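Engineer: Quick one: sequence plus predicted model below, questions after.
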Amino acid sequence: MNDHKIIFSGPVGVGKTTAIGSISDIEPVITDEKASDMTKTQKPGTTVAMDYGMISLDNRERIHLYGTPGQERFNFMWEILTQGGIGLILLISNNRPDPFSDMHFFLDAFKQFIGSTKVVIGVTQMDLRNKPRLEDYYLQLEDSGLKVPIFEVDARVKRDISLLVEALLYSIDPGLEG
């Protein structure tokens, strides 16, 4: 059996836990605790170690899904969780005050990991705030010299999160069959 590891990351409240739960074939392992800092204004609980889920593929392969904590104070987990990973799914909320700053922060924080793997970006909560548009994200990345697949996603919708996983796998191995 072949096992692979994909990392989900992004700021607090973008939908990492929800995304893993929407696509996992097993009941996800969630390490949420009661929020005790400024996060509690956004949501009652927050991931403090990781989220974990798994997808079983037909050909005896499994993809292990690990969600990082979104708070920078838990960034020691980011390096631990990326070990052995094949790529990063970065979720960015369009409803946060400065989603471009969030995107650049996480791309920089995971720069070394991304340099040896691949990254795909999913923009969540565009139904709550429709600007910036996806084109604006592409322009931001282009200005930074990066070419990264970007998709509008709803973390609650399995098909949307499947699209992110498939896009990441195709960017790693363009010869994969659908």
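Structural biologist: Thanks, I have it.

Engineer: going forward, measure contacts between C-alpha atoms and count neighbours the same way
Structural biologist: Fine.

Engineer: and stretch 151-163, which residues are buried?
Structural biologist: With burial defined by 16 or more other Cα atoms under 10 Å, the residues of stretch 151-163 counted as buried are 151-156, 158, 160-162.

Engineer: Please apply the same query to stretch 90-107.
Structural biologist: Taking 16+ other Cα under 10 Å as the criterion, stretch 90-107 shows 90-96, 99-100, 102-103, 106-107 as buried.

Engineer: What lies in contact with that stretch?
Structural biologist: Contacts of stretch 90-107 from elsewhere in the structure, counted by Cα atoms under 8 Å, 6 or more residues apart in numbering, are 8-11, 13-16, 114, 119-126, 128-132, 137, 140.

Engineer: next, the one to line up against it:
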Amino acid sequence: MKIVFIGAMGVGKTTAIAAVSDIPPVSTEATNNDLEQNAKATTTVAMDYGEIHLGDDEAVALYGIPGQERFSFMWPILAEGAMGAILLLDHSQSDPVAQLAAYLDAFSTLVAKGAVVIGVGHTSLPASQVLPGYAQLLRERELSLPMFISDVRKRQDVLLLVETLIANAEVNQLLGNP
């Protein structure tokens, strides 16, 4: 199984993979030359990689996409063969709902299969104050995707996203959905 972590630069894809990976994660961090977009010192330029071992020689491969638009040519390459995506959003950014829309469009094939789970982070507000704006966009697009408030530094929060994505894939398979 293969899962991709998607989202803008700085949302926590590298951190999320490191939080749950059973192997030392592979990361392609480089100096961030786009400080206007995000003030963090480094950014992913190719991908992140980790694994969750399920036993019986079965593993879930975790790939983190680079979040900068200039690396978007990598997105379909990394998403090829993925069972689904975990979309991470930074609620503290200027227009995170627009980012949600952009990533739903960019990964429309996975969205159409219902193979996306959304984690909204970088907030201390309760879900009732954070999620309605995102939910409104999903309703407008007639989408029903699982969405959670998530702290990607916490293993349990990231595992909830992964387990939800796997459970949805299994249900879709049982229902005969692609």
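Structural biologist: That came through fine. Given the structure is predicted, the values throughout are model-derived calculations rather than measurements.

Engineer: Where in structure 1 does the longest strand seen in structure 2 align, residue-wise?
Structural biologist: Taking residue count as the measure and DSSP state E as the definition, the longest strand of structure 2 comes out as strand 42-55. Taken onto structure 1 by TM-score structural alignment, strand 42-55 of structure 2 occupies residues 45-58 there.

Engineer: What lies in contact with the matching stretch?
Structural biologist: Residues external to stretch 45-58 of structure 1 that are found in contact with it (Cα under 8 Å, 6+ apart): 12, 17, 20-21, 23-35, 39, 62-70, 74, 77.

Engineer: Now the buried members of these.
Structural biologist: 12, 17, 20-21, 23-24, 28-32, 35, 39, 62-70, 77.

Engineer: would you turn the buried residues of stretch 151-163 of structure 1 into JSON lines with secondary structure and distance to residue 144 of structure 1?
Structural biologist: Supplementary listing: the buried residues of stretch 151-163 of structure 1 in JSON lines, determined by DSSP: H, G, I helix; E, B strand; the rest coil; distance: Cα to Cα, whole Å:
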{"residue": "151", "secondary structure": "strand", "distance to residue 144 of structure 1": "18"}
{"residue": "152", "secondary structure": "strand", "distance to residue 144 of structure 1": "20"}
{"residue": "153", "secondary structure": "coil", "distance to residue 144 of structure 1": "23"}
{"residue": "154", "secondary structure": "coil", "distance to residue 144 of structure 1": "26"}
{"residue": "155", "secondary structure": "coil", "distance to residue 144 of structure 1": "26"}
{"residue": "156", "secondary structure": "coil", "distance to residue 144 of structure 1": "30"}
{"residue": "158", "secondary structure": "helix", "distance to residue 144 of structure 1": "31"}
{"residue": "160", "secondary structure": "helix", "distance to residue 144 of structure 1": "26"}
{"residue": "161", "secondary structure": "helix", "distance to residue 144 of structure 1": "26"}
{"residue": "162", "secondary structure": "helix", "distance to residue 144 of structure 1": "27"}
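
Engineer: Going by distance to residue 174 of structure 1, which of these wins?
Structural biologist: residue 162 (16.5 Å; Cα to Cα).

Engineer: and the closest one, what pairs with it in structure 2?
Structural biologist: The pairwise alignment with structure 2 assigns residue 162 of structure 1 to residue 159, based on TM-score structural alignment.

Engineer: how much space between the nearest residue to that match once chain neighbours are set aside and residue 163 of structure 2?
Structural biologist: If you skip the residues right next to it in sequence, residue 159 of structure 2 has residue 20 as its closest partner in space, 6.8 Å away by Cα to Cα, 6 or more residues apart in numbering. As defined by Cα to Cα, to the nearest Å, residue 20 of structure 2 lies at a distance of 12 Å from residue 163 of structure 2.

Engineer: Likewise for residue 127 of structure 2?
Structural biologist: For residue 127 of structure 2, the distance to residue 163 of structure 2 under the criterion Cα to Cα works out to 20 Å.

Engineer: List the buried residues in the longest strand of structure 2.
Structural biologist: 42-52.

Engineer: Likewise for stretch 72-81 of structure 2?
Structural biologist: For stretch 72-81 of structure 2, burial by neighbour count (16+ other Cα under 10 Å) applies to 74-75, 78-79.

Engineer: any idea whether the equivalent of residue 33 of structure 2 over in structure 1 is helix, strand or coil?
Structural biologist: Aligning on TM-score structural alignment places residue 33 of structure 2 opposite residue 36 in structure 1. Under DSSP: H, G, I helix; E, B strand; the rest coil, residue 36 of structure 1 falls in the coil class.
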